[in-house]
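K.L.:
Sharing a sequence plus its predicted fold:
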Amino acid sequence: MYYGHSDHEQYGAGGHMSHATAPGFHNPSPAPPPRYTAPYVVQHPGGTIRWSSGLCHCCDHPENCLITCVCPCITFGQIAEIVSKGSPNCAVSGTIYTVLCFIGLPCLYSCVYRSRLRAQYDLEESPCVDCLVHFFCEACSLCQEYRELKSRGFDMGIGWEANADRQRRGITVPPVMAQGMNR
């Protein structure tokens, strides 16, 4: 049996009619694929960009997860230095965070940097408002921010100045891919 071009769309390569294209069935047009703005970054139609990993994917980077759970001021200091482009540096930001831990309000300081990070990279505000994310899930939010900066090519251990120097010289660190199935 010979099928024309339009018959191929309706019947498929094997000559069988699918349910979605059978007469009487509504075939909604598929949503357009998301636009890619950078490697592994998906932009939504509204203009915001998804985070490179979820809030609860802390075990994607187990070393950082452990450090953040034991001493979150280290992770926060690294994030704050990169987001603020070196001023204040990691030690100053980490010290301020530690002092705020004694009065129980480090989340107020860290949520400001989450908002700055989101603004710099046009990231979506998810799963809820930044201050609530930091208030209820401080360690997870710090880990997510760390992974986001790392996926954007920053070497979190060397600070802002060394990362900026690498970018000026054209040396880039490839994004870290999650370990999955191998061939």
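P.N.:
Noted; the coordinates are in hand. Numbering: from 1, shown residues only.

K.L.:
From now on I want contacts and neighbour counts done on CA atoms only, so please keep to that.
P.N.:
Will do.

K.L.:
my hunch is that residue 36 is in a strand, does that hold up?
P.N.:
Yes - looking at residue 36 with DSSP: H, G, I helix; E, B strand; the rest coil, it is inside a strand.

K.L.:
Mind giving me the packing neighbours of the lengthiest helix in the chain?
P.N.:
Identified as the longest helix of the chain according to DSSP state H is helix 106-121. On a contact count with 3 or more Cα pairs under 8 Å, 6 or more residues apart in numbering; DSSP states H and E, helix 106-121 meets helix 72-83, helix 90-102, helix 130-136, helix 138-151.

K.L.:
Would you tell me which of the ones you listed gets closest to residue 160?
P.N.:
Minimum separation from residue 160 across these (Cα to Cα) falls at helix 72-83, 5.2 Å.

K.L.:
how much space is there between residue 99 and residue 113?
P.N.:
Distance of residue 99 to residue 113, computed by Cα to Cα, to the nearest Å: 17 Å.

K.L.:
Which one's more surrounded, those two?
P.N.:
Neighbour count, other Cα atoms under 10 Å: between residue 99 and residue 113, residue 113 has more, with 21 against 13.

K.L.:
List the buried residues of the longest helix of the chain.
P.N.:
For helix 106-121, a neighbour-count test (16 or more other Cα atoms under 10 Å) marks 106-111, 113-115, 117-118 as buried.

K.L.:
which one of these sits closest to residue 59?
P.N.:
For the buried residues of helix 106-121, the residue nearest residue 59 by Cα to Cα is residue 114; the value is 19.9 Å.

K.L.:
then this one, side by side with the first:
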Amino acid sequence: MSSTMVIRQPQPVMDARESDEWGSGICDCCEDLPGCCFGFWCFPCFACKTTKDYGQCLCLPLLDSFGFIPPITMSMRVSMRQRYGIKGTMCRDCLYATFCTACAWCQMSREMKKRKIQVVLVSAKNA
């Protein structure tokens, strides 16, 4: 019985997109028509699904209905800008969250799809 010692494991290679701008505009729904239709026709479900995909509590967007400025929508935009290094202001996030809520959620969903980092193993061999 022979044993082989592995000296170096293959490391994951990440291809990150370096940009400090949103990948799409607030009204670029044609870039993801199915997603935007889902957001338009069943907005609460779409917002909950997007929040879950982002790694937060599924029902968090339902709290937005208790105020004039939707705090969860604004918080998600600010968090996403910080996570992805996107330029912007809290004032603009507040305006989009208040007056363009569905479009803001669609933009965040498109951004998550565009910024999803795939992990590719290089030089991995099946044993």
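P.N.:
Alright, I've got the coordinates. These figures come from a predicted structure and were not determined experimentally.

K.L.:
What TM-score do the two superposed chains give?
P.N.:
TM-score for the superposed chains, counting by TM-score structural alignment, normalised by the length of structure 2: 0.68, backed by 107 aligned residues with a Cα RMSD of 2.9 Å.

K.L.:
and the closest residue in space to residue 116 of structure 1 that isn't next to it in sequence, how many neighbours?
P.N.:
Leaving out its chain neighbours, the residue that sits closest to residue 116 of structure 1 by Cα to Cα, 6 or more residues apart in numbering is residue 83, at 6.9 Å. Residue 83 of structure 1: 21 surrounding residues under other Cα under 10 Å.

K.L.:
For the most centrally placed residue in structure 2, give me its contacts.
P.N.:
Among the residues of structure 2, the one closest to the centroid is residue 112, at 2.8 Å (Cα atoms, centre = their mean). Contact analysis of residue 112 of structure 2 by Cα atoms under 8 Å, 6 or more residues apart in numbering lists residue 54.

K.L.:
And it? What does it align with in structure 1?
P.N.:
Under the alignment defined by TM-score structural alignment, residue 112 of structure 2 is paired with residue 149 of structure 1.

K.L.:
how close does that match get to residue 94 of structure 1?
P.N.:
Going from residue 149 of structure 1 to residue 94 of structure 1 by Cα to Cα gives 17 Å.

K.L.:
Equivalent analysis for residue 166 of structure 1, please.
P.N.:
As judged by Cα to Cα, residue 166 of structure 1 and residue 94 of structure 1 stand 24 Å apart.

K.L.:
Please apply the same query to residue 131 of structure 1.
P.N.:
18 Å.

K.L.:
Those two - which one has more neighbours?
P.N.:
Each of residue 131 of structure 1 and residue 94 has its neighbours counted (other Cα under 10 Å); residue 94 has more, 23 against 18.

K.L.:
okay but that one is in contact with residue 79, surely?
P.N.:
No - using Cα atoms under 8 Å, residue 94 of structure 1 makes no contact with residue 79, being 9.6 Å away.

K.L.:
intersection of neighbour lists for these two?
P.N.:
By Cα under 8 Å, 6+ apart, no residue touches both residue 94 of structure 1 and residue 79.

K.L.:
hmm, back to that, just send the helices and strands packed on helix 106-121 of structure 1 back as TSV, with distance to residue 5 of structure 1 too.
P.N.:
Formatted as TSV, those follow (distance: least, Cα to Cα, whole Å):
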stretch	distance to residue 5 of structure 1
helix 72-83	54
helix 90-102	62
helix 130-136	52
helix 138-151	44
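
K.L.:
before we move on, back to that, who's in contact with the longest helix of structure 1?
P.N.:
Under Cα under 8 Å, 6+ apart, the answer for helix 106-121 of structure 1 is 49, 76, 79-80, 83, 97-98, 100, 123-125, 130-131, 133-135, 138, 145.

K.L.:
Compute the distance between the aligned partner of residue 59 of structure 1 in structure 2 and residue 86 of structure 2, please.
P.N.:
Aligned counterpart of residue 59 of structure 1 in structure 2: residue 30 (TM-score structural alignment). Taking Cα to Cα as the measure, residue 30 of structure 2 and residue 86 of structure 2 are separated by 21 Å.

K.L.:
If you count surrounding residues, which of the two has more?
P.N.:
Per other Cα under 10 Å, whichever of residue 30 of structure 2 and residue 86 has more neighbours is residue 86, with 18 against 10.
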